[in-house]
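J.: With the sequence up front, the predicted model follows.
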Amino acid sequence: MTQTPNPALVRYITTAIPFVNAAPHLGFALEVIHADTLARFYRQRGDDVRLLAGTDENSIKNVRAAEAAGETVFDLVERNAARFQALPESLNLSYDDFIRTSVDPRHPPGVIRLWQACCERGDIYKRSYKGLYCVGCEQFYKSDELAGGRCPEHDAPLEEIEEENWFFRLSNYAEQLRDLYRQGTIKVVPHARQNEISALIERGLEDFSISRSAGRARGWGIPVPGDPGQVIYVWFDALANYITALGYGTDEALLARYWADANARDHVIGKGITRFHAVYWPAILLSAGLPLPTRILVHGYLTTEGRKISKSLGNAIEPAVYAERFGADALRYFLLRHIRTTEDGDFSLERFEKAYKSELAGQLGNLVHRTLSIIERSNAGALREPSKELVEHDTLIQHALSVEETVTAHLNAYAFDRALDAIWKLVAEANKYVADQQPWAHAKAVAAAQTADERQTAATRLNDSLYSVASTLQIIATVLTPFMPSIGAQLLQKLGLEEGNDGHRPSLTGAKIAAGEPLFPMDPVDP
């Protein structure tokens, strides 16, 4: 954003890596859009940001899906992973890296090294175990965690599993984890989720299984070092991606910059996997002697008709369908503003279409098109320097400048919805300003002026009123860019401007302004 930036910080931002038992759905799109918006925001401020996404491919869930489809696990994983890898194009994402855990050559050596580091610490041992297992979650549950005997996440019965596995001594780290959260070394956002984690730690932590039999996994996965009859449990494997993608166990130059020495290590995840990221993962890192994440940013679930959108529940919505019809930025806008960042939110086509027509086309789009059209007609597509009075006292420009700080504060606090609420409050004020100032009336006054003084007075009023709105649109374009990157760039282009990351706001004076086509067609058609 346009300000004198702080010295550049090094930030590492990751999404969770989803199972590839089916195509990506809108619930996961919500998460990657969250992470991408943060990455773009911090890059805009001049920070050195690395954004990682990927796919979790070494799971029994994927094995079962392949068996049900009558194909090999490799073929199923390849087909669905390709669809996840295509999301940056359809959702306008800016990944710096993408890791696939079954084929990326960086991953197995890093997972094995992490295993060995925990072994050397004395935190891995083998024993027999019997428990209730949900393949959908890839986790064991205690009976008191179930909802009527069924998985609370998938509303499905659990399997009773009895086998000999390798375990991680999570119980060794309860006191350290308790202190880390009390001291704020790791922050979970929102704080209510951190309270849940603290309560979980207080109830006592039990060691957890980190392998499964190769037979049950059909041989799919990374073999346990020295024990080929076992493969490494999906969560130990999957969580490691955050550091294997940086070269842990292979080439650690990136690891030093974006993990060991980074100012911020942020994981963006859904609420259903908070335990793994806020308890299991920090304990594994402590065991291996590695730095910890700094923040765990937890979003709610996307629902449809009140039910979580899930591949397992059969109500998944493919994001590319809506992005192709309405534009990726419009979909990003709806998910970021109308789904409250850390809460569950319901998606429907009706609500999306209403927001598109009313808020995007009707409010922002209309403001842009009518203002720039007046500038084209009345000022030959250019603005002069505004009067001193406007610069010093115009309330719209002052509000616009304050919105930059408001948006920054909300994004730093992981509150996309509040940031966009603030931007749209400014859009509403700008629309009211246009209605009150009536620049078209000033244009008529210029044409009807009888004397040079009358013409000069009317022309100054016209230029000032248009300059105020155009300057506000310039700020809107800048603060909107992390959320809606294409729309932000298009708006700056309409204003005849480009904006970089150096904190400098280009002058509107003399810029070639052109309304062009509307930012948001009022009636987008099916592709």
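T.: Done, it's in.
J.: okay, CA-based contacts and neighbour counts for the rest of this
T.: Noted.
J.: burial count for Ile487?
T.: Residues contacting Ile487 under the criterion other Cα atoms under 10 Å number 20.
J.: Which helix or strand contains it?
T.: Using DSSP states H and E, Ile487 sits in helix 485-494.
J.: Excluding its own residues, what touches that helix? List them.
T.: The list of residues contacting helix 485-494 from outside it, by Cα atoms under 8 Å, 6 or more residues apart in numbering, reads 92, 329, 368, 372, 473-474, 476-478, 480-481, 498-499, 513-516, 519.
J.: Okay, one more to line up with it:
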Amino acid sequence: MTQRFYITTPIYYVNGTPHIGHAYTSIATDVMARFKRLDGYDVFFLTGTDEHGQKVQQAAAAAGVDPQSFTDRVSADFRAMTDAMGVAYDDWIRTTEQRHKVSCTELWRRIAQAGDIYLDHYEGWYAVRDEAFYDESELTTRPDGTKIAPSGAPVEWVREPSYFFKLSAFQDRLLKLYEEQPDFVAPSSRRSEVISFVKGGLRDLSVSRTTFSWGIPVPDAPGHVMYVWLDALNNYVTACGFPDENAPRWPYWPADVHVVGKDIIRFHAVYWPAFLMSAGLPLPKRVSSHGWWVVEGEKMSKSLGNVIEPRKLVETYGLDQIRYFLLREKPFGGDGSMSHPAIVSRINVELANDLGNLAQRTLSLVARNCGATLPARGEATEDDAALLAAADALLAQVRVHIDRQTFHEALEEIWKVIRAANGYIDRQAPWALNKTDKVRMGAVLRVLVDTIRVVATLLQPVMPGSMARMLDQLGVPADARTFAALATRLNDGAALPPPQGVFPRYVEPAA
């Protein structure tokens, strides 16, 4: 039976426009989904938009439209951005859909039946921008007296009737979860942060609001709408068909990986497992959080005017080039800086020169000197064997890094082989062998073709369009591009198409 794999992005909040942070999360998740599909898994990849809450209601009012019209427009923009990034998701969920309202209502009922919800009133500090409540100890005070949440959002004192979730009752169970499943939160720095937060003591969580109406109604409680995070987190089971456990997608639950930004780790690693424990549902296996991008050393903000629109990056540099840069430039869990020189360096040095030139040199020599057909392997020399062994070992190495979401290290392992292949072609000099030993020349070129094939196959999740073109030129049939197919050699003598460059160098536009 094929093993299932379920991966999600966070659903994106529709109070604003898509930016590079959203694109980064979606691309990283897409790379994992594509990798698992090529590795033989039955993958379900979910993304979508989070559309309720006070912030959305306010943004809609400011735009002069009703909330549903506002969310329809912004959700469509997020979907267009996601499509433009080459993200191959299986379902796009919106929290305003009827299926989600049914699912949230049932989750609430189960939590209530477990005795974990009670009515009281909420009084405390609330950040509309974060849709989150904060303890006094978490706040800082500006000189003008304004209190600020850890995220930088202003908070306001709120008092209103509210239903509460007994989060405090789950402290020990959560700590046990983190201890027994050390990979539940990644990276380790975020895990430590989550454990510290939970050990510091959990307070019961306000899970309904009465001061606005744009949300899912609390069952049997007129005037109350569900706290937006209870609503939003539940999307992951909604998409699997909850509460219908006979739904075709229910077997995908629990999720293998929730990919999230570091700013929402608390909601996913503390609140979400507690909700699921209360409702008697299985827990996700892993919450993997990533850092932020800064631009030329500055954090992105509207006031600075440096918020990056991902579609414009693609127009400037190319889709696969941007996908590669985002995963190559920084460790997934940490912050990273984005700059024009850094992007150009990755394109020109690593893509155009290291990989593109290697493939172009190899395939041009095959076209000119081997009748444009795939030469046969010869008796392997020590140099041949070393390069082929490195290529053969690559899948296992990359698989480990993908499973850990250490994408930059996966790419570095691949580039080690690319650099080794460039060293090999320079040492073996097949252009010189053409004059002295054509059989050996053919054997050298075949070692290179077989090595490039492995590299291009493993790079498909990151750069699907470019690697499809490279595999076309290597004569790899469309149905032989899975990882399992690497075990089968290409046929000697197969005709190869004329070689064409895959990665043009980036040239600065004329002033």
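T.: Everything's here; your move. All values derive from a computational prediction rather than experimental measurement.
J.: which residues of structure 2 does the helix holding Ile487 of structure 1 align to?
T.: Using TM-score structural alignment, helix 485-494 of structure 1 corresponds to residues 464-473 of structure 2.
J.: Now do the matching stretch: distance to the chain's middle.
T.: Remark: stretch 464-473 of structure 2 is offset 22 Å from the chain centroid, using Cα atoms, centre = their mean, to the nearest Å.
J.: average gap between that stretch and structure 1?
T.: Mean deviation of stretch 464-473 of structure 2 relative to structure 1 after superposition (mean Cα distance after the TM-score superposition for structure 1): 1.3 Å.
J.: Counting neighbours, which bits of that stretch end up buried?
T.: Using 16 or more other Cα atoms under 10 Å as the test for burial, stretch 464-473 of structure 2 gives 464, 466-468, 470-471, 473.
J.: Would you check which pair of those lies furthest apart?
T.: Spanning the widest gap among those are Pro464 and Gln473, at 14.4 Å by Cα to Cα.
J.: Structure 2: which residue goes with Leu462 of structure 1?
T.: Aligned by TM-score structural alignment, Leu462 of structure 1 pairs with Met441 of structure 2.
J.: Check which helix or strand that match maps to.
T.: helix 438-459.
J.: Show me what that helix packs onto, helices and strands only.
T.: helix 358-369, helix 382-392, helix 407-428, helix 430-436, helix 464-473 (3 or more Cα pairs under 8 Å, 6 or more residues apart in numbering; DSSP states H and E).
J.: Out of the ones you listed, which gets nearest to His290 of structure 2?
T.: Of those, nearest to His290 of structure 2 by Cα to Cα is helix 407-428, at 11.1 Å.
J.: which outside residues touch the closest one?
T.: With Cα under 8 Å, 6+ apart as the test, helix 407-428 of structure 2 has contacts from 327-332, 354-355, 358, 383, 387, 390-391, 394, 397-399, 401-402, 444, 448, 451-452, 455.
J.: Pull up the aligned stretch in structure 1 for it.
T.: Mapping helix 407-428 of structure 2 onto structure 1 (TM-score structural alignment) gives residues 416-437.
J.: Could you pull out the buried residues of that stretch?
T.: Buried residues in stretch 416-437 of structure 1, counted by 16+ other Cα under 10 Å: 416-420, 422-424, 426-427, 429-431, 433-434, 437.
J.: ok, so of the residues you listed, who is nearest Lys388 of structure 1?
T.: Within these, the smallest distance to Lys388 of structure 1 is 17.9 Å, found for Gln437 (Cα to Cα).
J.: after superposition, how close is the helix holding Met441 of structure 2 to structure 1?
T.: After superposition onto structure 1, helix 438-459 of structure 2 sits on average 0.9 Å from its aligned residues (mean Cα distance after the TM-score superposition for structure 1).
J.: can you give me the angle that helix makes with helix 358-369?
T.: Per axes from the mean of the first three to the mean of the last three Cα atoms, to 10 degrees, the angle that helix 438-459 of structure 2 makes with helix 358-369 is 140 degrees.
J.: burial measure for the nearest residue to Asp244 of structure 2 once chain neighbours are set aside, as a count.
T.: Spatially, and ignoring its direct neighbours in sequence, Asp244 of structure 2 is nearest to Trp250 (7.6 Å; Cα to Cα, 6 or more residues apart in numbering). Neighbour count of Trp250 of structure 2, defined by other Cα under 10 Å: 17.
J.: Could you find the counterpart of Trp250 of structure 2 in structure 1?
T.: Alignment note: Trp250 of structure 2 maps to Ala256 in structure 1; criterion TM-score structural alignment.
J.: Assess the claim that Gln405 of structure 2 and Phe332 are in contact.
T.: Yes. Counting by Cα atoms under 8 Å, Gln405 of structure 2 sits close enough to Phe332 to count as a contact (6.8 Å).
J.: I'd like to know how many residues surround the residue mapped onto Asp72 of structure 2 from structure 1.
T.: Counting by TM-score structural alignment, Asp72 of structure 2 lines up with Glu78 in structure 1. By other Cα under 10 Å, 16 other residues sit near Glu78 of structure 1.
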